[in-house]
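> After the sequence you'll find the predicted model.
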Amino acid sequence: MKKGFVICIAKALICITCHAQTPDAKADKYLEILLAETGEVFYYNATNYLLVQKVIEKYHRMPYDAWLRQVQFPAAGMKSTFFANSDQVINNKAPSYSYYYRDPLTGARSERNHLRQIHEVFPVMMHADAGAFSTARDLSSWISALKSGRLLNKSQSIASLWKPVRLNNGRTEGFGDAFTGYALGWPTMQRSAYPAVTAIGGGRCAVMVYPKDDLSIILLTNLSGCAPQEMADVIAGYYLGR
């Protein structure tokens, strides 16, 4: 990968209980239904990012993007991070590709045998969830700022940020496989040796943090669906000696 390339990143957020819109055959309208009682199951949903963005905007009395540019990015020393859509031509911004195709009518995904360029539009109202473009250098600065306390006022806040949410039965749930839990926007890998938290972006980028081992792995690609979090954990193994 060419040094300095700006790669698209996005981060997921947990929703322990989730609402969906389902068509009502009799009334021919959408009714809001609860998929599960509070705290019963893990179900990924991006709505909470919208709510967090609204809270930040109300508290700071400015748009979310402006708050990032004026407050968080300078505090972290980030100079090459911005929001954009895939059709915008910006110096050093890498396009994204995928072998997967999503049907615009049904939402069903299928794998093809050829690459296609992804065309994505990230609404401003959902920028807390997706649409940020960044570099490995900027993300490294952000992780350092987060761990050193430049972004959080209280020392215990980072522990709360990375603590997986427990369901009513006392267990944690996540995306499956090695990801056994979900914290405040961070999938967690709870294991006796080398536990980790990660930020996964669009199936193409991953930031893996190993808090007990003082190690972070940043892996940026522009191939959506390549599971970079799995590759990043393998890379970490070379440094951790496992």
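Received the coordinates, thanks.
> CA only for contacts and neighbour counts going forward, please
Fine.
> Next, the buried residues of the longest strand along the chain.
The strand that spans the most residues within the chain, counting by DSSP state E, is strand 109-117. Using 16 or more other CA atoms under 10 Å as the test for burial, strand 109-117 gives no buried residues.
> For that strand, name the packing helices and strands.
When contacts are defined as 3 or more CA pairs under 8 Å, 6 or more residues apart in numbering; DSSP states H and E, strand 109-117 packs onto strand 97-102.
> residue ranges for the strands of this structure, please.
Under the criterion DSSP E, the chain contains strands at 7-10, 19-24, 29-34, 82-83, 97-102, 109-117, 130-134, 181-182, 187-189, 196-201, 205-210, 215-220, 223-224.
> To residue 144, which of these lies closest?
Ranking those by distance to residue 144, with CA to CA as the measure, places strand 215-220 first at 9.4 Å.
> Buried residues in the closest one, which are they?
By 16+ other CA under 10 Å, the buried positions in strand 215-220 come out as 216-220.
> here's the one I want to compare it with:
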Amino acid sequence: MTNQLGRWRDDLPPFTRTGAGMNASAQEIASWIIALQAGKLLAKPDSLKRLWTAILNNGDRNEWAMGWPIVRITPHRIVGGIGGGRAAFFIYPDDDLAVVVLTNLVGSDPQRFIDKIASFYVPSIGIAAAQN
């Protein structure tokens, strides 16, 4: 692993752009997360809980839930999205908190420091991060 940051221009084929070539601002992602958590985007009230639950038919836990990575189950459950080592958002559903970090620096890996940002709002998240 390198500690050097650098620019990277993606030349993605059209068939991957819906999953790998999305462009959005932090405000747009934050607005989407707020609408999602407020129940404005899904028709059934239990849909969000089901999207964020990673239990297989045999009862085993999985690290992916309906396309959402389950970053941590306890304490301070995290679901989120991570993109290309330079963008990430973590939703802490039980803490009513979400953090969005977007960069254009390959290798910045914001998922490594989002818990530190979140701990400014919920201090016990920093304790949970240190234990994992």
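All right, it came through fine. Note that this is a predicted model, so its numbers are computed, not measured.
> what TM-score comes out when they're superposed?
Here the TM-score for the pair of chains, by TM-score structural alignment, normalised by the length of structure 2, is 0.81; 123 aligned residues with a CA RMSD of 2.0 Å.
> just to revisit the earlier point, so which of the buried residues of strand 215-220 of structure 1 comes closest to residue 148 of structure 1?
Looking across those and measuring by CA to CA, the closest to residue 148 of structure 1 is residue 216, at 13.5 Å.
> corresponding residue for that closest one in structure 2?
Counting by TM-score structural alignment, residue 216 of structure 1 corresponds to residue 98 in structure 2.
> Just give the closest residue to that match, not the sequence neighbours.
residue 91 (4.3 Å; CA to CA, 6 or more residues apart in numbering).
> For the one you found, grab the count of nearby residues.
22 (other CA atoms under 10 Å).
> my read: it touches residue 79, true?
Yes. Contact criterion CA atoms under 8 Å: residue 91 of structure 2 and residue 79 qualify, at 5.3 Å.
> Residue 119 of structure 2: how many residues sit nearby?
If we define neighbours as other CA under 10 Å, then residue 119 of structure 2 has 15 of them.
> how far away is the residue positioned nearest the centre of structure 2 from residue 26 of structure 2?
Geometric centre of structure 2, nearest residue: residue 80, 1.9 Å, by CA atoms, centre = their mean. Distance, residue 80 of structure 2 to residue 26 of structure 2, using CA to CA, to the nearest Å: 14 Å.
> what helices or strands is the longest helix seen in structure 2 leaning on?
For structure 2, the helix with the greatest residue count under DSSP state H is helix 26-37. Contacts defined by 3+ CA pairs under 8 Å, 6+ apart place helix 26-37 of structure 2 against strand 97-102.
> picking that back up, to residue 239 of structure 1, which of the strands of structure 1 lies closest?
Using CA to CA, these put strand 215-220 closest to residue 239 of structure 1, at 8.4 Å.
> how distant is that closest one from the center of its chain?
Remark: strand 215-220 of structure 1 is offset 14 Å from the chain centroid, using CA atoms, centre = their mean, to the nearest Å.
> same check, this time on stretch 229-236 of structure 1
16 Å.
> After alignment, which residue of structure 2 pairs with residue 50 of structure 1?
When structure 2 is aligned by TM-score structural alignment, no residue sits opposite residue 50 of structure 1.
> Give the full set of residues in contact with the nearest residue to residue 50 of structure 1 once chain neighbours are set aside.
Nearest non-adjacent residue to residue 50 of structure 1, counting by CA to CA, 6+ apart: residue 126, 5.6 Å away. If you count contacts by CA atoms under 8 Å, 6 or more residues apart in numbering, residue 126 of structure 1 has them with 49-50, 53.
> Could you report the neighbour count for the aligned residue in structure 1 for residue 60 of structure 2?
In structure 1, the residue matched to residue 60 of structure 2 (TM-score structural alignment) is residue 171. By other CA under 10 Å, the residues close to residue 171 of structure 1 number 13.
> count of neighbours near the aligned partner of residue 157 of structure 1 in structure 2?
Alignment note (TM-score structural alignment): residue 157 of structure 1 maps to residue 47 of structure 2. Residues contacting residue 47 of structure 2 under the criterion other CA under 10 Å number 13.
> From residue 41 of structure 2, how far off is residue 47 of structure 2?
10 Å.
> ok, now residue 59 of structure 2?
28 Å.
> And for residue 129 of structure 2?
For residue 129 of structure 2 relative to residue 41 of structure 2 (CA to CA), the value is 30 Å.
> between these two, who's got more neighbours?
Neighbours were counted for residue 129 of structure 2 and for residue 41 using other CA under 10 Å; residue 129 has more, 17 against 14.
> any idea what that one is structurally, helix, strand or coil?
Three-state call for residue 129 of structure 2 (DSSP: H, G, I helix; E, B strand; the rest coil): helix.
> Residue 115 is in contact with that one, correct?
Yes. Between residue 129 of structure 2 and residue 115 there is a contact under CA under 8 Å: 6.3 Å.
> hmm, back to that, the alignment partner in structure 2 of the residue nearest to residue 50 of structure 1 and residue 27 of structure 2: what is the separation?
Residue pairing (TM-score structural alignment): residue 126 of structure 1 is matched to residue 16 of structure 2. Going from residue 16 of structure 2 to residue 27 of structure 2 by CA to CA gives 24 Å.
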